[in-house]
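> what shape does this take:
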Amino acid sequence: MTSTILPLSEPYGAVSCHRAGEGSPLVLIHGVGMQSAAWGPQIEAFAQTHEVIALDMPGHGGSAPLPEGTELPDYVAWLHAVLQALDLGPVSLAGHSMGALIAGGYAVSHPENAARVALLNGVFRRSSDARAAVEARAAEIRAGSFDLETPLARWFGQNETDQAARAQVGEWLSAVNLAGYAAAYTAFARGDSTYADGFAGIPCPLLALTGDGDPNSTPAMAQAMADAAPQGRAVVIEGHRHMVNLTAPAAVNAALQGWLDTEGAPS
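This is a model prediction of the structure:
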């Protein structure tokens, strides 16, 4: 796996990514507080057949942050600049959590560049109570409150596999740039409906996947995303929560393989 820095023009700055394998491009975008390494099981599996490009989101890993006050469309514009710089042509695009919001927004905004899109543990049209709760957490983060244990308790169960993944995710969260984390979490809190009306116009195969124990990226949301897209399909992994790509990699990779095997968007 090769680490690469893309020197984009302002306002984006440096973008860090990890590339592995050869073949048709598969681009991966992680969630808030994570980094490209959070896709480890997927990079290992799909680099056997694809060129896998795992991006560090702005303000995470080695990527420069976006300016203060950015919203979800700014992250979508950032992704477009990255993909234009990489000059890959249409890509298979997968995002987790905040990355799913970016990927879904990109498929709406730039359908010609998305051969297919996978949204793992994404959010879609939160209830008013859920939106208020996540916006309150975003305000606390912007004020400098960094609560490590609450998200980890929400994301992981008590079995051995979950606890091993929890330890690694805890290390990534502890190392995150707080300003980048706050900016991304604010966009995440406000972005669940930004592109929702556009899902009906996504022409490519869409996979919406989550764990049945994820209280915020719920199975109902996954089904709603799949139902909204012409070629949508929902997959729910039983017995898992928010970091399902780490706690159930075999099941997630099987679902992603089926998605990759579907015919892409028409040219």
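> every contact and neighbour count from this point should use C-alpha atoms.
Fine.
> show me where this protein has helices.
Here the chain has its helices, by DSSP state H, at 40-46, 72-86, 98-109, 128-142, 149-155, 160-174, 178-190, 219-228, 244-247, 249-261.
> just say which of those helices is most tucked in.
Of all the helices of the chain, helix 98-109 carries the top mean neighbour count, a mean of 27, counting by mean count of other CA atoms under 10 Å.
> in this structure, which residue is closest to the centre?
residue 99 (2.1 Å; CA atoms, centre = their mean).
> surely residue 118 touches residue 100?
Yes - at 7.4 Å, residue 118 and residue 100 qualify as touching, with contact defined as CA atoms under 8 Å.
> please give the structure of this sequence too, so both can be compared:
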Amino acid sequence: MTNFLQWHQRVGTQRDWMWRGWQTRYTYLRPDGARNQGAIKLEDTEAKPIASATSTTPIILLHGFGASIGHWRQNLAPLAENHTVYALDLLGFGASQKAPVNYSVPLWVDQVYDFWLTFIREPVILAGNSIGSLICLAAAAAHPDMVAGTVMISLPDPSVRAEAVPAWLLPAILAVENLFISPIVLRPLFSLASKPAVVRRWVGFAYASPEAVTDELVEILAGPAGDRGAARAFCALFKAVGNAECGPGVKTVMRNLTIPMLLIWGKQDRMIPPRFARPHQFVECNPKCVELVELDNAGHCPQDECPEQVNQAILNWLSRNFAPVA
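Here you go, the predicted model:
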């Protein structure tokens, strides 16, 4: 069913939060709010969101590279029917400040943890897409007091290259990569890549369904490129995600966790192809805790391509693992 509300009207109550002196954006939606969407709500305040009366586990949504809160516009309300749901714009992305820092998974984990300490302070479900899912996993390992479970959509594994490439070849590969991630190369690339027509083509590669690449989606992804410091942040972000040590080895972390974990993968994912990523190996390393759902006709961002299927998969998993407290 088509939703005619603008995306800003479908992502809950947006607020700005100062983190380490940088402005960051987040949103939240409570079960009552999920049934009363409509007006755009943007409050410049650090007041704590009013806690929901529901006794279900809260959820925090973390977007992928180049995305933002808006990428969850088709998921927030369905998940908030019975859970308080938060979504963050990670530092450097979306409406959050394009800070002059060295970006890394540990930095974003710190952002998520400090947000949790400030506003929530009870165990949550972390759900992420792409690098957002890697942040979920790293946060679960670093802060077990925060994370009750994780949902990881299209999970990248930084250790894959180290395992696949001979050690003697790595220096040559790194030298070539350092050339291509220099600001001299990346700044002109940013000018090109931030154009809506180019964004549309890039998303068309990431998505399996052309009809899912809408004008609204292009607006969400291309809009932040006009922010102050966006070009500089793009260079730093590109360098961060290209670093083989940007995050933990997935299997190493997974086998040591005892929380419920849900993996969701699009069978037509061209960014992290299942035939290369072999997501079943993650289930095998911790079969008691890890579940895998593979979706037909879905690419790298199934939460946006086929939201009904992803929402239902998450809700089913939640009902099996996180019954409401009486």
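> from residue 239 of the second structure, how far out is the residue nearest to residue 185 of the second structure when sequence neighbours are not counted?
Spatial nearest neighbour of residue 185 of the second structure, chain neighbours left out: residue 179 (7.9 Å); criterion: CA to CA, 6 or more residues apart in numbering. Relative to residue 239 of the second structure, residue 179 of the second structure is positioned 11 Å away (criterion: CA to CA, to the nearest Å).
> one step back: so what corresponds to the residue nearest to the centre of the first structure in the second structure?
Using TM-score structural alignment, the partner of residue 99 of the first structure in the second structure is residue 132.
> test my guess that that match contacts residue 60.
No - in terms of CA under 8 Å, residue 132 of the second structure does not count as a neighbour of residue 60; the distance is 10.7 Å.
> now residue 207 of the second structure. Nearest residue, chain neighbours left out?
Setting aside the residues directly before and after it, residue 207 of the second structure is nearest to residue 299 in space (CA to CA, 6+ apart), at 4.7 Å.
> so what does the one you found match up with in the first structure?
Matched by TM-score structural alignment, residue 299 of the second structure corresponds to residue 241 in the first structure.
> thinking its match is in contact with residue 156, fair?
Yes - contact criterion CA under 8 Å: residue 241 of the first structure and residue 156 qualify, at 6.2 Å.
> residue in the second structure matching residue 253 of the first structure?
By TM-score structural alignment, residue 253 of the first structure lines up with residue 311.
> next up, the contacts around residue 240 of the second structure.
Applying CA atoms under 8 Å, 6 or more residues apart in numbering, we find residue 240 of the second structure in contact with 102-104, 246.
> swap in 10 Å and give it another go.
Contacts for residue 240 of the second structure (CA atoms under 10 Å, 6 or more residues apart in numbering) come out as 102-105, 181, 234, 246-247.
> try residue 186 of the second structure
Going by CA under 10 Å, 6+ apart, residue 186 of the second structure touches 179-180, 192-193, 231-232, 234-236, 238-239.
> next: residue 60 of the first structure.
By CA under 10 Å, 6+ apart, the contact set of residue 60 of the first structure is 15-16, 30-36, 172-173, 175-181, 184.
> and if you look at residue 261 of the second structure?
Going by CA under 10 Å, 6+ apart, residue 261 of the second structure touches 125-127, 137, 148-152, 254, 283, 286-292, 317, 321.
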